[in-house]
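*Asks:* Got a predicted structure here, sequence first:
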Amino acid sequence: MTHSDAILDRLMSLHPKVIDLSLDRMHRLLAALGNPERRIPSVIHLAGTNGKGSTQAMIRAGLQAGGARVHAYTSPHLARFHERIRVAGDLIAEADLAATLEECEVANAGQPITFFEITTAAAFLAFSRTPADYTLLEVGLGGRLDATNVIDAPRLTVITSVSIDHTQYLGDTLPLIAGEKAGIIKRGVPVIVGPQDDDALRVIEARASGLTAPVLAHGQHWMIAPDRGGMVYQDDHGLWDLPRPNLIGPHQIQNAGTALAALRQLGATELQARAAVTQAEWPARMQRLKRGPLVELAGPQAELWLDGGHNPAGGEALAATLDTLPQRPTHLVCGMLNTKDIAGYLRPLATRAASLTAIDIPGEPNTLPADTTAGVAGSVGMVAATAPDTGTAIAGIVSRDPRARILICGSLYLAGRVLRENG
């Protein structure tokens, strides 16, 4: 266990709930730390249900291609906590992470605060101490009361597509959820709006109008469309003829459009736009695993893929992605959290998958039991079984079909476990 791991374990116990949406504790701690959030470079604040991470990764690739130094904050992490905090382009160093976490722990003085809040404060502290040109800040949950929403005057806000998720915290209708996401919009600050259902767009536009924030919305102010082997981005400034995103799946074209609209607003060149869509790195989003013990277990003829999508919109995006791949029987290995709409996620995949093997997410207290996942899969028409772990599931599939396409899916927490297990 590293020094930072030990501190992170202690910070888990400072609040009885994992999620408790409020900004009071955050403001208290940041004041005790000397308000580092006021000293971080130009902020681009991103919210949305799906696509935040991919969009952020593309904006980062574009800015860095123009020579900018970029801080980035994202969650959750997959294999190591350090992935959440990129300081001027690099994952935070262990010594710096441990030092900033300890400083936050001392300043907090044992008062109630959630793990996400105190670690977000640590990210602000780290960002305030290293020069950079931009800070990419991804919302953890919602927007209005999210711990990241303490930046008074960001350079830009971005809202990717909004759909139904986290209903126990954000409300059970699209307008309610969109209202929470739109909470990041600030007075007079331009907001880039990705593809939205009309109900969500109306709420976002109303919030922006009340704050005189210029809106740059998909379909109105900018367009993106596949074109021959590539894609075309167009707005009032002109047209960019670009390759398809290196991140796999039709939905990544829409995410690319959102990223390109943000980059255009920041004055990016076509060269930067090209880098944004060809050089972005974002693991566990339809990622092909090429080496490691799980790949060896699958054997030379099988394909092993990993995707962390976990809500109905994520299931639809995954189904559409599978439709674009060369035909081959696809077998799912699926583990999910008990807070998710399981049937909604699996329904679009039911006609694309030859089978589903359900597993528990190891070490995750909120895992959905494998039996339950398999039961729901059966109810939406899938051939379903269970296995005690990922390795057993893979071995079972290749014993029946050595040429299988195996897709491990259903949760970012499971994806992180798989990436660690696979080295």
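*Replies:* Nice, I can see it.
*Asks:* Every contact and neighbour count from this point should use C-alpha atoms.
*Replies:* Noted.
*Asks:* the strands in the stretch 251-400 of the chain, which residues?
*Replies:* Counting by DSSP state E, counting those that start in this stretch, the stretch 251-400 of the chain has these strands, from start to end: 287-289, 303-306, 330-334, 355-358, 384-386.
*Asks:* Likewise for the stretch 51-200 of the chain?
*Replies:* Going by DSSP E, counting those that start in this stretch, the stretch 51-200 of the chain shows strands at 70-73, 85-87, 90-91, 134-138, 156-159, 191-193.
*Asks:* then this one, side by side with the first:
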Amino acid sequence: MIPWLAKSGLYGYADAGGKLVIPPQYTHAMPFRGEFAVMAQEGGFGVINAEGAPVVGPEHPFIHLTFPRPFSLAFIKKEYNAWWRLPRWKVLPGLNLLGTRRGGRLLETKVPRARWEVLALPGMEKLQQFYSADERSTRNGQMPEGVRLLTSGEHLLLRQELYNAGGERCSGGIFGQLTDGTFLQYRKGWYRRVNQAGNPLDAVRYYKKDHLLFGGKTIPQQEAPYQRIAAPVFQSTNGEVFLFPDFSKPFPPSIEPYPQVGEVQYVALIGALQDTEHFFVLATTGKSEERRLLVLNKNGQWNKLVEPRPGFDLMLRNGALLFSQGNTKGVMDAGLEFHLFPLQYPEALSETLYAGKDNRSGKYGVFDIMEQDWKITPAYSYIGPCLAPGIVPYCADNLYGLLELDTGRHITPPLYDSIGKNGEVAQKNQRFYIDIYTGLEYRD
């Protein structure tokens, strides 16, 4: 069900067709996630079920609901002042050095903190409790940074803990998930691979390293202010070295000289190419001072079919490598093919479609790197990332609407000050929801 905004300013809930199911009575409402939704009344935030019955009372400063199938989790926040943390007190917090005026109290003893409880719904079992600084982002209704949450089959990884579908803890100390779906677990100075239930897969131990041996040279993990290795490095008791999270592709122990140039002089960055057996190396070679991206096979031989290319910027979310500096701009895909595009500020919408700003017109469109042509002609002041498969927001005349990628059809005209991923829109100081597939507005 979707929040419905009444003329009174209160929210209820309607079905997908717009029929009101739960009468307007809430000062704030979020869409249902599975069988539950977060709402707010005068006392604070709470959780209701599909019948509108309260599951968690509306008395909390913030609740975040997630639905990683088959789990429903409520992150419930409690705010407090940890005044006893004396080193965090501030003297003259509002001192203006230029005007020599004090805008604050002489001694500020507020130390904002937050305690978070994670409950599994509908049984309200408490899975975890943790503390964090009550930063501005969490006071504005956001989750604290660094909270890992993902599901793998019938198991849940929450922060460093693994749980089964019944909410029972299987294992702890999880560093992260590997590309094959298994997990890396920390064990007092070493690591091991475990399955979804937390059981070890073998007797191999892994140790975290702070460097790679690259052609006889030591490349450190961190050299301020630049990170020179793009992922954590681990070495097994078998002597193999891996870049997390792919433990199926060992980093080569020895590397051949670069063809026709000889020695690699300086390595700026090393990383793994997603979904391939290759690594990328951003380096200077020979007498050149220009950094070029080179492709290295897992056997330590250079891929001579890939031209050394300058202008590397970053790896995009779809795994493609972006080259945005210099004269030739484009992306290298997982097949090591380079595709040009005539745009700036690219946003990967799929493996082949990119939204961006046309170099000639200065307008935003959608470019197909395989067809080397605009799929959606540049005509907008902005096109953002997908809100749902095949649906993107666009901006015209400082207002936002929704656009269908396949056809270029406008699902909505530009009517809104903003559009969120869950369909929440802002319009003239009102916040309500729309169906991002049809544009239907859920309000009186």
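*Replies:* Received the coordinates, thanks. No experiment lies behind these values; they were computed from the predicted model shown.
*Asks:* Need the TM-score between these chains.
*Replies:* Overlay of the two chains. TM-score (TM-score structural alignment, normalised by the length of the first structure): 0.26; 185 aligned residues with a CA RMSD of 7.4 Å.
*Asks:* among the strands of the stretch 251-400 of the first structure, which is the most enclosed?
*Replies:* Mean neighbour count, computed with mean count of other CA atoms under 10 Å, is highest for strand 355-358 among the strands of the stretch 251-400 of the first structure, reaching a mean of 27.
*Asks:* by contact count, what packs against that one?
*Replies:* Counting contacts by 3 or more CA pairs under 8 Å, 6 or more residues apart in numbering; DSSP states H and E, strand 355-358 of the first structure is packed against strand 330-334, helix 370-379, strand 384-386.
*Asks:* Can I get the ones you listed in TSV including distance to T100 of the first structure?
*Replies:* TSV is the format used below for these (distance: least, CA to CA, whole Å):
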stretch	distance to T100 of the first structure
strand 330-334	36
helix 370-379	39
strand 384-386	43
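*Asks:* Quick one: closest of the ones you listed to E117 of the first structure.
*Replies:* In terms of CA to CA, the element of those nearest to E117 of the first structure is strand 330-334, at 30.0 Å.
*Asks:* Check which helices and strands the closest one sits against.
*Replies:* Strand 330-334 of the first structure sits against strand 355-358, helix 390-400, strand 405-409, with contacts defined as 3+ CA pairs under 8 Å, 6+ apart.
*Asks:* try it again with 10 Å
*Replies:* On a contact count with 3 or more CA pairs under 10 Å, 6 or more residues apart in numbering; DSSP states H and E, strand 330-334 of the first structure meets strand 303-306, strand 355-358, helix 370-379, strand 384-386, helix 390-400, strand 405-409.
*Asks:* related to what we said a few turns ago, kindly present the strands of the stretch 51-200 of the first structure as a markdown table, with separate columns for distance to A395 of the first structure.
*Replies:* Supplementary listing: those in a markdown table, determined by distance: least, CA to CA, whole Å:
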| stretch | distance to A395 of the first structure |
| --- | --- |
| strand 70-73 | 37 |
| strand 85-87 | 36 |
| strand 90-91 | 34 |
| strand 134-138 | 37 |
| strand 156-159 | 41 |
| strand 191-193 | 44 |
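*Asks:* Turn these into CSV, including mean neighbour count and distance to Q168 of the first structure.
*Replies:* Listed next are the strands of the stretch 51-200 of the first structure as CSV, based on neighbours: other CA atoms under 10 Å; distance: least, CA to CA, whole Å:
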stretch, mean neighbour count, distance to Q168 of the first structure
strand 70-73, 26, 24
strand 85-87, 24, 27
strand 90-91, 15, 32
strand 134-138, 24, 20
strand 156-159, 27, 21
strand 191-193, 28, 24
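*Asks:* Between those, which one is closest to A107 of the first structure.
*Replies:* Here strand 85-87 is closest among these (CA to CA), at 20.0 Å.
*Asks:* Leaving out sequence neighbours, find the closest residue to L63 of the first structure.
*Replies:* Q272 (6.7 Å; CA to CA, 6 or more residues apart in numbering).
*Asks:* Make sure the one you found is actually in contact with G62.
*Replies:* Yes. Here Q272 of the first structure lies in contact with G62, judged by CA atoms under 10 Å, at a distance of 4.6 Å.
*Asks:* Which one's more surrounded, these two?
*Replies:* A direct count of neighbours by other CA atoms under 10 Å for Q272 of the first structure and G62 places G62 higher, at 28 against 24.
*Asks:* Skipping its backbone neighbours, what lies nearest that one in space?
*Replies:* A276 (4.1 Å).
*Asks:* For that neighbour, give me its contacts.
*Replies:* When contacts are counted by CA atoms under 10 Å, 6 or more residues apart in numbering, A276 of the first structure touches 55-65, 245-246, 256, 259-260, 263, 270.
*Asks:* Tell me how far it lies from V232 of the first structure.
*Replies:* A276 of the first structure sits 14 Å away from V232 of the first structure, going by CA to CA, to the nearest Å.
*Asks:* what do you get for G315 of the first structure?
*Replies:* Taking CA to CA, one finds G315 of the first structure at 26 Å from V232 of the first structure.
*Asks:* who has more neighbours, these two?
*Replies:* When G315 of the first structure and V232 are compared for neighbours, G315 comes out ahead with 23 against 18, by other CA under 10 Å.
*Asks:* end-to-end on stretch 47-56 of the second structure?
*Replies:* Across stretch 47-56 of the second structure, the terminal residues are separated by 5 Å (CA to CA).
*Asks:* Just give the number of residues close to A377 of the first structure.
*Replies:* Neighbourhood size, A377 of the first structure [other CA under 10 Å]: 26.
*Asks:* actually A256 of the first structure, not the one I typed
*Replies:* As a burial measure, A256 of the first structure scores 28 neighbours (other CA under 10 Å).
*Asks:* Check Q168 of the first structure too.
*Replies:* Applying other CA under 10 Å, we find 8 residues neighbouring Q168 of the first structure.
*Asks:* still on that earlier bit, can you say which of the strands of the stretch 251-400 of the first structure is nearest to A225 of the first structure?
*Replies:* Closest to A225 of the first structure of those is strand 287-289 (CA to CA; 22.9 Å).
*Asks:* which strands and helices sit next to that closest one?
*Replies:* Contacts defined by 3+ CA pairs under 10 Å, 6+ apart place strand 287-289 of the first structure against strand 303-306, strand 405-409.
*Asks:* could you redo the last one with a cut-off of 6 Å?
*Replies:* Helices and strands touching strand 287-289 of the first structure, by 3 or more CA pairs under 6 Å, 6 or more residues apart in numbering; DSSP states H and E, are strand 303-306.
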